[in-house]
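**Student:** can you look at this prediction? I've put the sequence above it.
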Amino acid sequence: MVNKNKGIVLYFLLIAISFSGCKEGEGEAKTENAKPNVIFILADDLGIKDLSCTGSKFYETPNIDRIASTGTVFTQGYAASQVCSPSRASIMTGKFTARHGITDWIGAKSGVAWRTNGKNSKLLPADYVHRLPGRDSTLAEMMKANGYTTFFAGKWHLGDEGSYPEDHGFDINIGGWDVGSPKGGYFSPWKNPRLENKVKGENLSKRLAAETASFMEQSKDQPFFAFLSFYAVHGPIQTTREKWKKYRDKADAIGIQESGYEMERVLPIRTVQDNPIYAGLVESMDDAVGLVLDKLAALGLEENTIVIFTSDNGGVASGDAFSTSNRPLRGGKGYQWEGGIREPFFIKAPWLKDSRKTVDYPVTGADFYPTILDLANIRLLPEQHADGISLAPLLKNESLNERSLFWHYPHYGNQGGEPASIIRRSVWKLIHYWEDDRNELYNLEKDPEEQVEVSADYPEIATQMYDELETYLNSVNAKRPEKDPAYDETLAKQMHQDKIDKLWPRLEAQRKRFLSQEFEPNADWWGSKITED
């Protein structure tokens, strides 16, 4: 339940909005767009290159591609973090991670507790906020305060009981709780107390889409805000035998490479997209998106509905399930490089007939909050979405001033990312590493793959950007990691060598096994096969 103080704040915000009058030009807007519906589709762990429309030659995503082809594609779209919970909190609050305080996935250990994971690191990760702050007025709360029926389905991972979707502005919550992975897998029966098992073998992504479509039909005569937050494509990666075979055969037709990994700075990293299990998981999510888009069309609501699609962090190329590759971008989920934070970022506002098809202005997940308010003709709240800006001017072929974007991850990623903070301004990106206080500077216009570090060539730019980064972090009281006096350098070298000598060959063998014609994970294919052939 929303706490008393937050309820009072929302009450006065609503009064202020009701007396604020229309923004300039609102009186000329078409009646059907005065309160457009909003469908926000958030994928989990989907990389920038995991869609057909963003360059994949292996995965097939015709339905998500539909959103891109009929909307605006932000070619420099970013998640607010390289891991899930911080990024999701930024969407809900309009703030960068250092400001709202959720800087790691909720449940990750920090401080001396980090050592209990069998870790041996130079730093002890910083503490962080473990639930969506109650002092914030979330995007859902503002939509609800302005007459929208609000709906959430899928992954939440923004706090335990008392900080669930229904505690932060959603009228309906289907499947959202404190756990960030699909407990029980992608086929019913799953183990989610917020999602009833109905049909044995039912696909989780399609079920969440069906619940969303049902809500849309029930709410078609009033403005609605539907947030469909897939658990896909987070591990465990699972698919049906049919989809696995389709993509195994496709990999064979393309030509299976001898090697699929190379050694990155910390862990082996996947270099090729040819995992048929992951491809099937991606396609199932795309099928689910199709269900929602088709329902929108059947209800005759397409012209008055904003549709947004994005992901919460980069694709898992290293660590976890080692599922995909983000090449040519470097890194993936958990990493400080572009592969860890660059995302599909699509916005469709169908009444804006002359919207640009592509925008190369750098944008971030914190921008969704003010953008949705703006497109829905709701007064902006800069004191709330302090780091996000409305992208509506860009959709209307107008321009925005240059600005800096900030990331703060004072933690170690399970996927090989290092404790680091980032600033992006214009073509420049500076990464500050907390282990040794060094900086890396990249010119993303010339080197989007981040292969050529140029701080020695541009010392003034590096110094200016680092100073701006430090100023921002200090202004929001950002927490830093601390040195671990128990760090054992000799042990660290041995652990790193084991990743080269043992983990890397094991991953190559697993990749070949997934691509083998005889592959079978278990008798019922993770619960998807409920009858004998």
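**Tutor:** Looks like it came in fine. Numbers count the residues shown, from 1 in each chain.
**Student:** drop to CA atoms for contacts and neighbour counts, all remaining ones
**Tutor:** Will do.
**Student:** all strands for the stretch 401-533 of the chain, in order.
**Tutor:** Under the criterion DSSP state E, counting those that start in this stretch, the stretch 401-533 of the chain contains strands at 404-409, 420-425, 428-433, 439-443, 482-483.
**Student:** which helices and strands sit right next to the second one?
**Tutor:** I take that to be strand 420-425. In this structure, strand 420-425 makes packing contacts with strand 404-409, strand 428-433, helix 459-475, judged by 3 or more CA pairs under 8 Å, 6 or more residues apart in numbering; DSSP states H and E.
**Student:** and with 6 Å instead?
**Tutor:** If you count contacts as 3 or more CA pairs under 6 Å, 6 or more residues apart in numbering; DSSP states H and E, strand 420-425 packs onto strand 404-409, strand 428-433.
**Student:** contacts made by the lengthiest helix in the chain with the rest, please.
**Tutor:** In the chain, with assignment by DSSP state H, the single longest helix is helix 276-298. When contacts are defined by CA atoms under 6 Å, 6 or more residues apart in numbering, helix 276-298 is touched by residues 59, 61, 63, 205-206, 209, 213, 237-239, 243-244, 247-248, 302.
**Student:** want to compare, so here's the second one:
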Amino acid sequence: MRFLLLRSIALGLCLWVPRALAETAKPNLIIILADDLGWADLSCYGNTFNETPHLDRLAREGLRFTQFYAGPVCSPTRTNLQSGQDQARFGITQHIPGHRRPYARLTDPVVPGQLPLEVETLAERLGASGYRTGYFGKWHLGGAGFSPAQQGWQTVHETQGHTQSATADRPAPQRTAEYLTDRAVNFIAQRSTQPFLLQVSHYAVHIPLSTTPELERKFSAKSKMPGYPCNPLYAGLLAELDASVGRIAAAVDAAGLAENTLIVFLSDNGGLETEQSGRIVTSNRPLRGEKGSLYEGGIRIPAIARWPGTIPAGRESATPAITTDVYPTFVEIGRATLPTTQPQDGVSLAAVLRDPTTPLARDTLHWHLPHYHHSTPASSIRRGDWKLIEFFEDGVLELYDLAADPSERTNLATREPARARELRAALAAWRTRVGARLPQPNPLYDPARATELAGARTGEQKTKAQQP
């Protein structure tokens, strides 16, 4: 009898211990970052021309954000993802190295060439907490000596462009989305007792556009969506990105890790609507503006999170959030602690992921773009549903009620002067607090040459391949 009792206890322990370990295991964390993907480009955001079945499935199985934000261009967003700090603290408020208009009305601040090594990145923080870390794709935060490998990422494959050239190990060129996915899938499949942090940073859908001949033919023949550019190269490139997301999610599922893995899909800024050559790439409508501006089309992005068993499936969140929030969110979910030696500008979204109705203890977001890009130098603040943009060339203020006017068509600054003044003062105080750098009057200002880019001769424009 005693033997049978001990045997029963032992068997019970054998069954309980793995379950207890599974319940207490730190979750795996994945960021999939698109490049220049607009808020209105995905099927699950209402697009009927582009086809994104895998991202749509990710949204059905998880949470889709409708008011998620990034920086207005790539390097700023990549900075706040890695640091948890607003990019204005580092002066990385434009793509690295930026481009200059030497005869514009204002001289914009010089952009540093890299994210400082002194920053304790998300990978360093979670790596110190027991995570193995992998970074695959575009970095754009510094060259030699400032790569992901110097910023806490243990396994690194950096890439640029949409095709990887043939090598001794790769006899034929390979599409970059497929190349990155192969490495991500292998990273996920590695047997390890450690949880992992993985970031896959795609070049898609950045210009110059290209895709496979099969996808180009498919979308060239497809019926068009009214009011949308329906660019076959853009749609094909997005389909390659979507297939990558599907394979990464499938690898997580096949490894039996779905219920212990958070996947977050984001873009680094709003969509690029028009190349400098004038060719139409995409449309962010109904949102106004595009990459390189502080209108909603330049900063509002698609954002999807999946974590079966933790994030309720098929939900939607209108909570305003921003890419700066990813760092504290992952630190909390990964059961690490935030660094005490550097500021944190984001807030954790962990509670929102578990219950999308949970309010955040924050009502204000800020942006700073003191450069010429697809707009003129400006700063912006959103408090509640009210958004103010301050343009530095002429001091013009634009005030919008995003709840009633998400397309930012009606400037209410003259109708609501007290509110405009209040938000302008709050925006100026924030710039002082983070040490934001401001543009200065340009002694070489020439109205006839104001739009000319440095390095371009009179009458010339940079080609689409030269755009950041």
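**Tutor:** Looks like it arrived, so ask away. Everything numeric in this text was worked out from a predicted model, so none of it was measured.
**Student:** and of the strands of the stretch 401-533 of the first structure, who's closest to residue 160 of the first structure?
**Tutor:** Closest to residue 160 of the first structure of the strands of the stretch 401-533 of the first structure is strand 404-409 (CA to CA; 21.7 Å).
**Student:** matching residues in the second structure for the closest one?
**Tutor:** Counting by TM-score structural alignment, strand 404-409 of the first structure pairs with residues 364-369 of the second structure.
**Student:** mean shift of that stretch relative to the first structure?
**Tutor:** Superposed on the first structure, stretch 364-369 of the second structure shows a mean distance to its aligned partners of 0.7 Å (mean CA distance after the TM-score superposition for the first structure).
**Student:** will you turn the helices and strands packed on strand 420-425 of the first structure into a markdown table that also has mean neighbour count and distance to residue 104 of the first structure?
**Tutor:** Listed next are these as a markdown table, based on neighbours: other CA atoms under 10 Å; distance: least, CA to CA, whole Å:
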| stretch | mean neighbour count | distance to residue 104 of the first structure |
| --- | --- | --- |
| strand 404-409 | 24 | 7 |
| strand 428-433 | 22 | 16 |
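**Student:** format these as a markdown table; extra columns: distance to residue 231 of the first structure.
**Tutor:** Formatted as a markdown table, those follow (distance: least, CA to CA, whole Å):
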| stretch | distance to residue 231 of the first structure |
| --- | --- |
| strand 404-409 | 22 |
| strand 428-433 | 30 |
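**Student:** would you turn the strands of the stretch 401-533 of the first structure into CSV with distance to residue 137 of the first structure?
**Tutor:** Output for the strands of the stretch 401-533 of the first structure, formatted as CSV (distance: least, CA to CA, whole Å):
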stretch, distance to residue 137 of the first structure
strand 404-409, 21
strand 420-425, 26
strand 428-433, 31
strand 439-443, 35
strand 482-483, 32
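**Student:** in helices, which of the contacts of helix 276-298 of the first structure fall?
**Tutor:** If you go by DSSP H, those have 63, 205-206, 209, 213, 243-244, 247-248 in helices.
**Student:** can you pick out the most distant pair from the residues you listed?
**Tutor:** Maximum pairwise distance in these, criterion CA to CA, is 31.6 Å, between 213 and 248.
**Student:** tell me which of the two has more neighbours.
**Tutor:** Of the pair residue 213 of the first structure and residue 248, residue 248 is the one with more neighbours under other CA atoms under 10 Å, namely 24 against 20.
**Student:** the more buried one -> the second structure?
**Tutor:** In the second structure, residue 248 of the first structure lands on residue 220 (TM-score structural alignment).
**Student:** mind listing what its match touches?
**Tutor:** Residue 220 of the second structure sits next to residue 232 when contact means CA under 6 Å, 6+ apart.
**Student:** now with 10 Å, please.
**Tutor:** With contact taken as CA atoms under 10 Å, 6 or more residues apart in numbering, residue 220 of the second structure is in contact with 214, 230-233, 235-236.
**Student:** quick check, nearest of those to residue 86 of the second structure?
**Tutor:** Lowest distance from residue 86 of the second structure to the contacts of residue 220 of the second structure (CA to CA) belongs to residue 235, with 31.9 Å.
**Student:** the closest one -> the first structure?
**Tutor:** Per TM-score structural alignment, residue 235 of the second structure is aligned with residue 279.
**Student:** what do you get for residue 41 of the second structure?
**Tutor:** So, by TM-score structural alignment, residue 41 of the second structure is matched to residue 50.
**Student:** does the residue lying closest to its match once chain neighbours are set aside sit in a helix or strand, and which one?
**Tutor:** In space, and not counting its chain neighbours, residue 50 of the first structure is closest to residue 56: 5.8 Å by CA to CA, 6 or more residues apart in numbering. Using DSSP states H and E, no element contains residue 56 of the first structure; it sits outside every helix and strand.
**Student:** would you confirm that residue 56 of the first structure contacts residue 328?
**Tutor:** No - with contact defined as CA atoms under 10 Å, residue 56 of the first structure does not count as touching residue 328 (11.1 Å).
**Student:** shared neighbours of the two, anything?
**Tutor:** Residues touching both residue 56 of the first structure and residue 328 by CA under 10 Å, 6+ apart: residue 49.
**Student:** of these two, who's got more company?
**Tutor:** Between residue 56 of the first structure and residue 328, counted using other CA under 10 Å, the more crowded position is residue 56 (17 against 13).
**Student:** quick one: that one from residue 488 of the first structure, how far?
**Tutor:** 42 Å (CA to CA, to the nearest Å).
**Student:** swap in residue 129 of the first structure?
**Tutor:** Taking CA to CA as the measure, residue 129 of the first structure falls 29 Å from residue 488 of the first structure.
**Student:** neighbour count winner among these two?
**Tutor:** Neighbours were counted for residue 129 of the first structure and for residue 488 using other CA under 10 Å; residue 129 has more, 16 against 12.
**Student:** I'd like to know how far the more buried one sits from residue 48 of the first structure.
**Tutor:** The value you get for residue 129 of the first structure to residue 48 of the first structure, if CA to CA is used, is 28 Å.
**Student:** what's the answer for residue 319 of the first structure, then?
**Tutor:** 17 Å.
**Student:** between the two, who's got more neighbours?
**Tutor:** Shown here are residue 319 of the first structure and residue 48; by other CA under 10 Å, residue 48 has more neighbours (31 against 20).
**Student:** confirm that residue 98 of the first structure sits in a strand.
**Tutor:** No - counting by DSSP: H, G, I helix; E, B strand; the rest coil, residue 98 of the first structure is not found in a strand; it is helix.
**Student:** now the aligned partner of it in the second structure. Nearest residue, chain neighbours left out?
**Tutor:** Alignment note (TM-score structural alignment): residue 98 of the first structure maps to residue 88 of the second structure. Nearest residue to residue 88 of the second structure, sequence neighbours excluded (CA to CA, 6+ apart): residue 436, at 5.1 Å.
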